[in-house]
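Visitor: pasting the sequence and the predicted coordinates here, then a few questions.
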Amino acid sequence: MTTMDPATSNAPEMTFTVLGVLDAALHSSNVAGAVPHIAHDVVRKHTAINGLYIGLEDYMPLILGPRRVPPIACPAANTETSIAILTSVGFGQLTGTHYIEAARALKPDIVIGLADLIIGRPPGVKRRSKMVDRTHAYTQDTLERLYGDSLAESEKASALFFAPILPLDNTQQSLYLEDLEGEFRHRLFGLALYESASLSLVPEGLGSLPRLLLSEPSSPQDLLREISLGADLLAAPFVDAASDSGIALDFSFPAPSSAQHNAAQPLHLGFDLWSSVHTIDTSPLREGCACYACKHHHRAYFHHLLSAKEMSAWALLQIHNHHIIDLFFAGVRDSIQRGSFEEDVEIFNRAYASKIPDRTGQGPRLRGYQLPASAAHQPPRNPKAYGRLDDVVQKLAESESSVATPDTDSEGLEKHGFAEKA
């Protein structure tokens, strides 16, 4: 295995056992070892995806982490020796021992250390100190059991360890950071961060390490901002979200020169294929696009597939959208090498809209991890098919009031000869 030199600062290329990963680069998220909607052979033939982030509930990793990206909030709390995760069989606790055994057995290129994170809400003051203490203990135990001096060279793990940096101020995790700079430094090959604000807070002694950012950017502008702050490897969950929403991405970096002077009408980052304007549109998703989807199909066909809820619609869209994001990162690397990255970012921000179009159609069937966790006061997953008849009673009362009715009872009607037999 060829590894990056920990003493070099943000090396332009990190070479692992199988793949060369350039900086900056995207690592695609996946479900159960596969990119959503795309089979393994299609990934090999028709995409340029060269890295996967795989949570421990999945398999065949290049980058091994304990949680999905983006992470799922779990009802259970983390403990001194384990963290709460969502697996394919429900919520559970992932112990440090199990995680270390998995790292040894799966032999990933990168293993991300366990971190005591609070998902979905800010931690309290007392909880923050506990987060730091637990993460420090997780990291110390993992490093010792994977690369400890008591292990023979053949017993030491081959994976590169990326230490987690908590989404807290440096002062709140100062002791942990000091140990990362000192006692643990010779065993670290990178850092895993969970929000872009942490990129500017990395201590000087750790500044030369590659930075893997596991945040949730919602647009390419967010990716550019994170790269400018120092991120080397990034996640882009908005690509999968766009495919699920029936949106074809349509942007490039640097921005086309024709868009630089038209700031009053910015270019769209994508377009909604659910829209009826594509019903008879036989143009490709993007003019000149070399992806499989654009070479073989047109917008009207995509609109038909989505309307018919054909699974191939999302598979083809995923191929196209990943092709767009691959070209985007290739453009970013070229821009950095030319020394024009900051200028190109400014032009891109002026040329394109600030957000991806909103979803208008219905996406594919929800996967289990996309459903809200079962807990108290959770909204129902689906609207009720049946309910109380109070609204029906009210409607009947209103309809009866508009019909002419006699102001007497049945006996009075009989006296007047109503319903008498002949």
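Guide: Yep, it's here. Numbering: from 1, shown residues only.

Visitor: going forward, measure contacts and count neighbours with C-alpha atoms only.
Guide: Will do.

Visitor: where do the helices sit along the stretch 301-422 of the chain?
Guide: In the stretch 301-422 of the chain, the helices defined using DSSP state H, counting those that start in this stretch lie at 311-338, 341-351, 390-401, 410-415.

Visitor: okay, those helices in TSV with mean neighbour count and distance to Glu226 next?
Guide: Conversion of the helices of the stretch 301-422 of the chain to TSV gives the following (neighbours: other CA atoms under 10 Å; distance: least, CA to CA, whole Å):
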stretch	mean neighbour count	distance to Glu226
helix 311-338	20	12
helix 341-351	19	12
helix 390-401	10	52
helix 410-415	11	81
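
Visitor: so for Ala137, which of the ones you listed sits nearest?
Guide: With distances scored as CA to CA, the stretch of those nearest to Ala137 is helix 311-338 (35.9 Å).

Visitor: please work out how many residues are found near Glu204.
Guide: 8 (other CA atoms under 10 Å).

Visitor: same deal with the one 3 residues further on?
Guide: The number of residues packed around Gly207, counting by other CA under 10 Å, is 21.

Visitor: residues touching it, list them.
Guide: If you count contacts by CA atoms under 8 Å, 6 or more residues apart in numbering, Gly207 has them with Ser9.

Visitor: ok, now with 10 Å
Guide: Residues near Gly207 by CA atoms under 10 Å, 6 or more residues apart in numbering: Pro6, Ala7, Thr8, Ser9, Asn10, Glu181, Gly190, Leu191, Leu199, Ser200, Leu201, Gly230.

Visitor: so the third one sits against Met14, correct?
Guide: No. Applying CA atoms under 10 Å, one finds Thr8 not in contact with Met14, separated by 11.1 Å.

Visitor: so which of the two has more stuff around it?
Guide: Met14 (16 against 12).

Visitor: which SS state does that one fall under?
Guide: Following DSSP: H, G, I helix; E, B strand; the rest coil, Met14 is assigned to strand.

Visitor: which residue, other than its chain neighbours, is closest to Leu56?
Guide: Pro66 (5.0 Å; CA to CA, 6 or more residues apart in numbering).

Visitor: what of His40?
Guide: Ala34 (6.6 Å).

Visitor: list the buried residues in stretch 4-16.
Guide: Using 16 or more other CA atoms under 10 Å as the burial criterion, the residues of stretch 4-16 that qualify are Met4, Pro6, Asn10, Ala11, Pro12, Met14, Phe16.

Visitor: got another, please set it beside the one above:
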Amino acid sequence: MLVSLAAHSMATTATHFSVKARDDKARCGILSTRNGVVETPAVLLYTRRGGPLNLTSPDMLAAVTPPVQGVQLSAMQFLENPDASILREYGRGAHGFLCLEGFPVLASNRDPTMYEYAMRPSTDKEVHVSIHSGGHMVSPERYMETMAALKPDLFVSLCDEVPADATSKRVATSIMRTAAWLDACLQLHYTYQHQNRQATGGGQEVDPQPCGGSSNKGNGACGRSSADGKGSADNGSSSAGEGPLAGSLLLAALAGGGLAMERARAAAAVADKEGVGGYALCGLGAGEAPEQRPALIAASLGALSPIALERRPVFASGLSASPEDILAAVAEGVDLMDCAFVAQVTAGGYALTFPLRPHQGWRPPAAPDEELIAEADRAPVREPQPQLDRAAPPSSSLFGLSAAPGLGPDTSIGADDTKINLWSTSYRLDKGPLLPGCGCFACRRHSRAYVHHLLNTHEMLGDVLLEAHNTGHINAFLQAIREAITEGRFEEYRQWFRSLRSAPLVPAPRRVVAKRRASAEPSEPIESEPGTVEVTMTGAMEVEAHVARGGSGSREQRRSKWVSV
């Protein structure tokens, strides 16, 4: 019975995603939903406890350029205050309740900036999560009831997530539970897809939920028309005679913790399961090292058939802690990601400033010539020559490497090569935009000095302007990635971005010296001041040589004066 029901479910959702370009594992696709079209790979706007942090107004969301393609929210935050009954009474799902009409919504099983699991033991029937209202035991039935009230365009099945350091036995238990809960979610998904039709005796139409009051008519506040490609008029409400989850894609949760073999086994269990509309990489960003994530992603996706991946999107949560994380995920075939990175840098008062495209004439470094390397290895070893100019960087022309052009960021004021710190007092009189050449709302209308003033006076508008800029900048970054994939130069683009980060961010420390008496007579050990280094005998001899050459000061002063060595 499950197979036949799931097959009908898949028939209504399998055509929502298609791949249009590939470059190795990286791919560009089109995800069509009833509330708009998403060009992948894409990042989704982060929300906390249901709503965007600062871009709360539909006008502010519409002002972001490039535009916001979709929104991610944690379904666990709607278990209580508000719960499913309040959302059902409201009748317009997450789109209407959160004023997100016209934006595709993905409901995941966790918040990417916090970890709701592992506070208390879960069972085979329920998972324990800790949210803003306390601890809750969540069964598949309660989870899907919440999903039906939210009416998202995409949602992740219930998952028993474990941290990266979980034992292999605990990981195996989590895989077993997640697979069992996926079957329960598939059955409930079918039920909620056809709930209204079954209640009305099969196919009889019922009046759809109203979109709003008369004040919303004709002004676009109730959603965008299908003519502009941003969604239909119902804006998340069910079609006549269909259930609340009609047209929603179910993304199967792929667990496995920090073990690549277990992730491959978990993915193989759902590789050919009917009724699955996509896949969600769960449990990432829970303690594993960033360099381990590509292997974990590859293990999960490598166990899936190419045919299944061709028509099903891949979502990953907890990855986007830096631009490099985004590039690494896209390189392994991830289509959708949450955008917690923007929320984190905005909360710190930062504005993203990293370049989006290589400068004209940039070429990838040439591959190292094996003959030259072998010849260099055969060359006799010479004694190192003293460097006259110690500030000059070592040559690396043999391997075709070069430092990033231009001066590096000023780390003394909290900047690095991706962002600037608007809390710094160095911007209090800066009349320039957050990023020269940026066309976002914040950069076109406001200066760094103004945003610095807003942050220091604790005005919310400062965070609003920063999030508008940072969201637009990260969207432009994904746009550049899509262009690189379409043109078949994604790896070249990735090498260029890495070259920007190859130089050290923190400059070499200033020469810190220790102090001791300039005297030829043996002296007692002197405890150096904090931040100084120990004096060597060579340094003491250099001091004596300096004194013998007639250094400044009388002999009596030279005996008692502290000197730097």
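Guide: Perfect, thanks for sending it. All figures in this text were calculated on a predicted structure; none of them were measured in a lab.

Visitor: need the TM-score from the superposition.
Guide: TM-score of the superposed chains, computed with TM-score structural alignment, normalised by the length of the first structure, equals 0.76; 354 aligned residues with a CA RMSD of 3.0 Å.

Visitor: coming back round to it: and of the helices of the stretch 301-422 of the first structure, who's closest to Ile54 of the first structure?
Guide: When these are ranked by proximity to Ile54 of the first structure (CA to CA), helix 311-338 comes first, at 17.2 Å.

Visitor: the closest one vs the second structure - mean distance after superposition?
Guide: Here helix 311-338 of the first structure, set against the second structure after superposition, deviates by a mean of 0.9 Å using mean CA distance after the TM-score superposition for the first structure.

Visitor: where in the second structure does that helix fall?
Guide: Counting by TM-score structural alignment, helix 311-338 of the first structure falls onto residues 460-487 of the second structure.

Visitor: pull the distance from the matching stretch to the chain's centre.
Guide: On the basis of CA atoms, centre = their mean, to the nearest Å, stretch 460-487 of the second structure sits 12 Å off its chain's mean C-alpha point.

Visitor: stretch 256-267 of the first structure too?
Guide: 29 Å.

Visitor: how about stretch 47-66 of the second structure?
Guide: The answer for stretch 47-66 of the second structure is 17 Å, by CA atoms, centre = their mean.

Visitor: same question, stretch 165-184 of the second structure
Guide: The answer for stretch 165-184 of the second structure is 25 Å, by CA atoms, centre = their mean.

Visitor: how far away is the spatially most central residue of the second structure from Gly488 of the second structure?
Guide: Residue closest to the mean C-alpha point of the second structure, counted by CA atoms, centre = their mean, is Ser320 at 1.6 Å. Ser320 of the second structure is 23 Å from Gly488 of the second structure, where distance means CA to CA, to the nearest Å.

Visitor: between the helices of the stretch 301-422 of the first structure, which gets nearest to Pro122 of the first structure?
Guide: Nearest to Pro122 of the first structure, of the helices of the stretch 301-422 of the first structure and by CA to CA, is helix 341-351 at 30.0 Å.

Visitor: could I get the full set of helices for the stretch 51-200 of the first structure?
Guide: Using DSSP H, counting those that start in this stretch, helices in the stretch 51-200 of the first structure cover 96-106, 125-147, 174-181.

Visitor: and the last one, how far from the chain's centre?
Guide: Read that as helix 174-181 of the first structure. 29 Å.

Visitor: give me the mean deviation of that helix from the second structure.
Guide: Looks like 3.9 Å for helix 174-181 of the first structure (mean CA distance after the TM-score superposition for the first structure).

Visitor: what sits up against that helix?
Guide: 132-133, 135-137, 139-140, 163-166, 170-171, 182, 184-188, 191, 202-207.

Visitor: from those residues, which land in strands?
Guide: Using DSSP state E, the members of the contacts of helix 174-181 of the first structure that fall within strands are Ala163, Pro164, Ile165, Leu191.

Visitor: just checking, what residue in the first structure corresponds to Gly432 of the second structure?
Guide: Match for Gly432 of the second structure (TM-score structural alignment): Ser283.

Visitor: skipping adjacent residues, who's closest to Met261 of the second structure in space?
Guide: Using CA to CA, 6+ apart, the closest residue to Met261 of the second structure is Ala299 (7.0 Å).

Visitor: what does Ser158 of the first structure give?
Guide: That would be Lys107: by CA to CA, 6+ apart, it lies 6.9 Å from Ser158 of the first structure.

Visitor: count of neighbours near Gly539 of the second structure?
Guide: So Gly539 of the second structure, with other CA under 10 Å, has 14 neighbours.

Visitor: I'd say it and Ser564 touch.
Guide: Yes. Gly539 of the second structure is in contact with Ser564 according to CA under 10 Å; the separation is 9.3 Å.

Visitor: which parts of stretch 287-294 of the first structure are buried?
Guide: Cys291, Tyr292, Ala293, Cys294.

Visitor: and which of those residues is nearest Leu234 of the first structure?
Guide: Cys291 (22.4 Å).

Visitor: quick check: which of the helices of the stretch 301-422 of the first structure is nearest to Asp23 of the first structure?
Guide: So among these, helix 311-338 is nearest, using CA to CA, at 6.9 Å.

Visitor: and Glu80 of the first structure, how far from Ile112 of the first structure?
Guide: For Glu80 of the first structure relative to Ile112 of the first structure (CA to CA), the value is 18 Å.

Visitor: the more surrounded of those two?
Guide: Ile112 (24 against 15).
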